[in-house]
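Student: Below: sequence and its predicted model.
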Amino acid sequence: MYKALSALFLIVLLLTGCSGMRVVDSQVTSFAPARVPEGSRYTFERLPSQQNKATAQDQLEAMAEEALAKVGLSRDDQAAGYSVQVSASQRAQQDVLDRPALGWNLGWMVGNGGVSVGRGALFPGLDVRTSYWREVGLVIRNRATQTVVFESHATHDGPWSDSDAVLPAMLDAALQGFPEPPTGVRRVNIEIAR
């Protein structure tokens, strides 16, 4: 009976660990030299390098449009008083772990994220972790004067490869506190579904 209850508890614990929310923690730096009134209209502006990657930029601008709507701005390509330039860069990096999650070493070792026994890798590849670094940037200009009225950048480094879920959270983080965000570097946590 105790074995059956223990097994059931373990299964429930594992299933709940796989569902729920995850946190995208971004380091955000924002500058707001002039206030952008709520309800302002904008259009997207592209650099020549972004025009060469039209499909990817269309997707990024669609994500930014949703984030900008949350802070009270609306896209209007005909009567826009502001232009928005949005950018994103990302890279994947393989990190070799000091201690693999499972492997062979001299003697026994348990703890600190690892279980090892003996010598050499028991499961090759478990000593490598892929990390995804991303940065998003938003620059808003007054179209009449071409002056920058808002600039924000958010960076995130994490284990998730699904940019379609992570980038919108980073854009939300970059716009947190808009139109008068706090000064200095700050950490912004945005929860998204697993």
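Tutor: Received it, and whenever you're ready, just let me know what you need.

Student: okay, CA-based contacts and neighbour counts for the rest of this
Tutor: OK.

Student: which residues in the protein form strands?
Tutor: With DSSP state E applied, the chain shows strands at 21-31, 41-44, 74-75, 82-96, 102-103, 108-111, 114-117, 128-142, 148-158, 186-193, listed in chain order.

Student: can you put the ones you listed in TSV and add mean neighbour count and distance to residue 60?
Tutor: Formatted as TSV, the strands of the chain follow (neighbours: other Cα atoms under 10 Å; distance: least, Cα to Cα, whole Å):
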stretch	mean neighbour count	distance to residue 60
strand 21-31	20	17
strand 41-44	20	11
strand 74-75	19	14
strand 82-96	17	7
strand 102-103	20	39
strand 108-111	11	41
strand 114-117	16	39
strand 128-142	19	10
strand 148-158	21	14
strand 186-193	15	18
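
Student: mind giving me JSON lines with the ones you listed and columns for distance to residue 173?
Tutor: Shown next, in JSON lines, are the strands of the chain (distance: least, Cα to Cα, whole Å):
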{"stretch": "strand 21-31", "distance to residue 173": "7"}
{"stretch": "strand 41-44", "distance to residue 173": "19"}
{"stretch": "strand 74-75", "distance to residue 173": "18"}
{"stretch": "strand 82-96", "distance to residue 173": "14"}
{"stretch": "strand 102-103", "distance to residue 173": "36"}
{"stretch": "strand 108-111", "distance to residue 173": "35"}
{"stretch": "strand 114-117", "distance to residue 173": "33"}
{"stretch": "strand 128-142", "distance to residue 173": "10"}
{"stretch": "strand 148-158", "distance to residue 173": "7"}
{"stretch": "strand 186-193", "distance to residue 173": "6"}
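
Student: then this one, side by side with the first:
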Amino acid sequence: MGLRMAHPGILRSFLRGCMRGFVRWLMLLCVVCGAAWLSGCAATSVTSQVQSFGQWPPGRKAGTFVFDVLPSQQAPQAPGAVSQDKLQAAALPTLQSLGFSLLSPDQAERADVLVQLGLAVRVEPRLRYEPYGSHGPFGPWGLFPPGAYAYPHGRSPHHWRGGSVWWGPGWVASMEPPWVTLRVSVILRDRRTSQVLHEAHASHDRLGAVDESVLPYLFRAALQGFPDAPPGPRVIDVPLPQDAP
């Protein structure tokens, strides 16, 4: 007895499903490869969103300063938190480049300015949804279109309905590198009157873990243009040092 040929409509439906699955998988692969290529490119600058408040008194020189640490900043920090010592070390080169001179804590009464530093860190987990799971568009055995291994309502991937083959959806969630936002603040006060002379903030977004090495560039961006920094939000790129060839 000869083999019975499959119905042409069923065969065409199967081939269309395979082709659609392959095209979608190929598009997803291109997107992933493009993102990986971009992330592999070496960054040349740190981009920050900056906003300044207050007008530094005209004609006033930078003078001497000490760091003003709040009681809450002196309390024990959570594991992995950035300490005030690291914040001060990150901000000091920028302050010195603007003409400020650091005094030791025991000379605080001689300082002209009190400098208060702050850091806020926000980490947002991200999920990636893969339409074909970890097996690609043709399932774990290379035979089935997308979602053949996820069967809602207990149906098998070979379920027949209306003369065509039905394939269930196969979305799988996986964790992506988190979205991290670092936001530094700098407040300059007159030591004698406690008046706020200048306030600046700089925030930086990135994928991955918290990177303390960008903090000096955030402080440099926050105080760029001091003492005549324009009011209102702006975007500032601080170049990274490039290795000599």
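Tutor: Right, received. Where do you want to start? Because the structure is a prediction, the values reported are computed rather than measured.

Student: So after superposing, what's the score?
Tutor: Put the two chains on top of each other and the TM-score (TM-score structural alignment, normalised by the length of the first structure) is 0.72; 169 aligned residues with a Cα RMSD of 3.3 Å.

Student: Leaving out sequence neighbours, find the closest residue to the residue positioned nearest the centre of the second structure.
Tutor: Centroid-nearest residue in the second structure: residue 206, 2.4 Å away (criterion: Cα atoms, centre = their mean). Distances taken as Cα to Cα, 6 or more residues apart in numbering put residue 180 closest to residue 206 of the second structure, at 5.3 Å, once the chain neighbours are dropped.

Student: just to revisit the earlier point, out of the strands of the first structure, which is closest to residue 63 of the first structure?
Tutor: Smallest distance to residue 63 of the first structure across the strands of the first structure (Cα to Cα): 9.8 Å, for strand 82-96.

Student: Which stretch of the second structure lines up against the closest one?
Tutor: The alignment of strand 82-96 of the first structure onto the second structure (TM-score structural alignment) covers residues 113-127.

Student: Centre of the chain to the matching stretch, how far?
Tutor: From the chain centre to the centre of stretch 113-127 of the second structure is a distance of 13 Å (Cα atoms, centre = their mean, to the nearest Å).

Student: Residues contacting it, please?
Tutor: 63-69, 84, 87-88, 173-191 (Cα atoms under 8 Å, 6 or more residues apart in numbering).

Student: ok, now stretch 29-40 of the first structure?
Tutor: Counting by Cα under 8 Å, 6+ apart, residues outside stretch 29-40 of the first structure touching it are 71-74, 80-82, 148-154, 174, 179-186.

Student: Minimum distance to residue 165 of the first structure: which of the strands of the first structure has it?
Tutor: Across the strands of the first structure, residue 165 of the first structure has its closest neighbour in strand 186-193 (7.5 Å, Cα to Cα).

Student: Mean deviation, the closest one versus the second structure?
Tutor: Here the mean offset of strand 186-193 of the first structure against the second structure after fitting is 2.0 Å, by mean Cα distance after the TM-score superposition for the first structure.

Student: which outside residues touch that strand?
Tutor: The contact list for strand 186-193 of the first structure, computed with Cα under 8 Å, 6+ apart, reads 20-29, 165, 169-170, 172-173, 176.

Student: residues in contact with residue 75 of the first structure?
Tutor: So residue 75 of the first structure contacts 41, 42, 43, 65 (Cα under 8 Å, 6+ apart).

Student: what's the burial count for residue 167 of the first structure?
Tutor: Residues near residue 167 of the first structure, counting by other Cα atoms under 10 Å, number 24.

Student: any idea how far it lies from residue 75 of the first structure?
Tutor: According to Cα to Cα, to the nearest Å, residue 167 of the first structure and residue 75 of the first structure sit 19 Å apart.

Student: same thing with residue 127 of the first structure?
Tutor: From residue 127 of the first structure to residue 75 of the first structure the distance is 47 Å (Cα to Cα).

Student: By residue count, which helix of the second structure is the longest?
Tutor: If you go by DSSP state H, the second structure has its longest helix at helix 8-40.

Student: between that helix and strand 113-130, how many degrees?
Tutor: 160 degrees (axes from the mean of the first three to the mean of the last three Cα atoms, to 10 degrees).
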